[in-house]
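Asker: model this:
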Amino acid sequence: MSRTILIQPLSRAAFAPFGDVLDVAGTPDKMINQGLCGRYHDRAQMDFNDGVAGISLFNAQVRSLPLALEMMERHPDGSQAFIPMHQNPFLVVVAPDDAGAPGAPLAFVTARGQGINFHRNVWHGVLTPLHEPGLFAAIDRIGDGANLQEHWFDLPWRIERSN
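Answerer: Just a heads-up that it's a prediction; the model follows:
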């Protein structure tokens, strides 16, 4: 028996229950640097119970599709943003909470240049680049205590491209 998740394009509306889409869509909030740079201001809701925001670099291994989704995780004490340090799309998997476990997952593929911010306590898959390099800047909570919960599925989900 298999359970399949079809990948859909990432959009603000579809991703809103889980987090923020980070991109330069629309008109800049203001022009800076002698009018040569558009500032797209305050694009993510960074939310921490305690600790501070920190910037880390992640260098993830590229994955191929179809992909078996065996585990999801969440961070109860802080949001977590991923900004690609390249122009390649990547896979984003999220799920609503269902009594303390992930509900039915959704899979999105970003457009070139998009990043994402998972809201605090949102179930999500691991960082999943689809192309080299797998280099990302991550902005998340730095503080004491564990900020990670994992859920392993009894039966993995299969993630594949929609036709």
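Asker: use CA for all of it now, contacts and neighbours both
Answerer: Will do.
Asker: Okay, and the spatially most central residue of the chain sits in which element?
Answerer: When CA atoms, centre = their mean is applied to the chain, the residue found nearest the centroid is Ile116 (4.7 Å). Assessed by DSSP states H and E, Ile116 sits inside strand 115-118.
Asker: contacting residues around that strand?
Answerer: 18-23, 44-46, 79-84, 124 (CA atoms under 8 Å, 6 or more residues apart in numbering).
Asker: ok, so of those, who is nearest Pro9?
Answerer: Nearest to Pro9, judged by CA to CA, of those is Val21 at 11.7 Å.
Asker: helices or strands up against the helix or strand where that closest one lies?
Answerer: Assessed by DSSP H and E, Val21 sits inside strand 19-22. On a contact count with 3 or more CA pairs under 8 Å, 6 or more residues apart in numbering; DSSP states H and E, strand 19-22 meets helix 12-15, strand 115-118.
Asker: Quick one: distance of the last one to the chain centre.
Answerer: Averaging C-alpha coordinates over strand 115-118 and over its chain gives two centres that are 4 Å apart (CA atoms, centre = their mean, to the nearest Å).
Asker: Let's compare: structure for the following, please.
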Amino acid sequence: MSREIVARPLTAEAFAPFGDVLEIAGAPDKLINAGLCGRYHDRARLDFGDGRAGVSLFDAEPRALPYALDLLERHPEGSQCFVPMHRAEWLVTVAPDAGGRPGAPLAFLACPGQAVNLHRGTWHGVLTPLHAPGLFAVIDRIGAGANLEEHHLDEPWRVTRGA
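Answerer: Reported below is the predicted structural model:
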């Protein structure tokens, strides 16, 4: 593999072209439950062509860095939100669209407490936990019709950890 991506920290600003970063930052929008719970309201834009939102559980095998990124996929009929059910970092890979195919990918390291919502039609890598357990809640479109496009890369990208 000669192509390399250095994974960088996941930030809302860097990830904005691809989706939303869900995390607790700043003061809560409001306090609820007798002031014992901060509500950080409406942090992701769910977007479905048709169908409905559903919550599924995914249990992915952990991977390691360096990681060979050889498959990207997208969901043209709906956004997809990955919410880790663990407190470990995990890898998020995305790519801009380049004429119906994935462009040059980017890689992000999500910290404990961070989730992502991928915009509808965003090219992304498979769910990639870096530690066990690889348990995630996934909020995405449930409905009839095809909502998955896969693109196998002719030459994989090598994803490494940034300094």
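Asker: Overlay the chains and give the TM-score.
Answerer: Superposed pair, TM-score by TM-score structural alignment, normalised by the length of the first structure: 0.98. Supporting alignment: 163 aligned residues with a CA RMSD of 0.7 Å.
Asker: which strand is the longest one in the first structure?
Answerer: If you go by DSSP state E, the first structure has its longest strand at strand 149-161.
Asker: Okay, buried residues for that one please.
Answerer: 156-160 (16 or more other CA atoms under 10 Å).
Asker: Spatially, which two of the residues you listed are the most separated?
Answerer: Pro156 and Glu160 (12.9 Å).
Asker: what about stretch 10-29 of the second structure, how long is it end to end?
Answerer: 22 Å (CA to CA, to the nearest Å).
Asker: what does stretch 118-126 of the second structure give?
Answerer: 12 Å.
Asker: One more: stretch 40-47 of the first structure?
Answerer: End-to-end distance (CA to CA), stretch 40-47 of the first structure: 19 Å.
Asker: give me the number of residues near Gln45 of the first structure?
Answerer: Using other CA atoms under 10 Å, Gln45 of the first structure has 15 neighbouring residues.
Asker: ok so, going back, how big is the offset of the longest strand of the first structure relative to the second structure?
Answerer: Following the fit onto the second structure, the mean deviation recorded for strand 149-161 of the first structure is 0.7 Å by mean CA distance after the TM-score superposition for the first structure.
Asker: which part of the first structure lines up with stretch 83-98 of the second structure?
Answerer: Per the alignment by TM-score structural alignment, stretch 83-98 of the second structure matches residues 83-98 in the first structure.
Asker: Tell me how far that stretch lies from the chain's centre.
Answerer: Computed by CA atoms, centre = their mean, the chain-centroid distance of stretch 83-98 of the first structure equals 4 Å.
Asker: same question, stretch 99-107 of the second structure
Answerer: Stretch 99-107 of the second structure sits 15 Å away from the centroid of its parent chain (CA atoms, centre = their mean).
Asker: Buried residues of stretch 91-106 of the second structure, list them for me.
Answerer: Neighbour counts over stretch 91-106 of the second structure (16+ other CA under 10 Å) mark 91-96, 101-102, 105-106 as buried.
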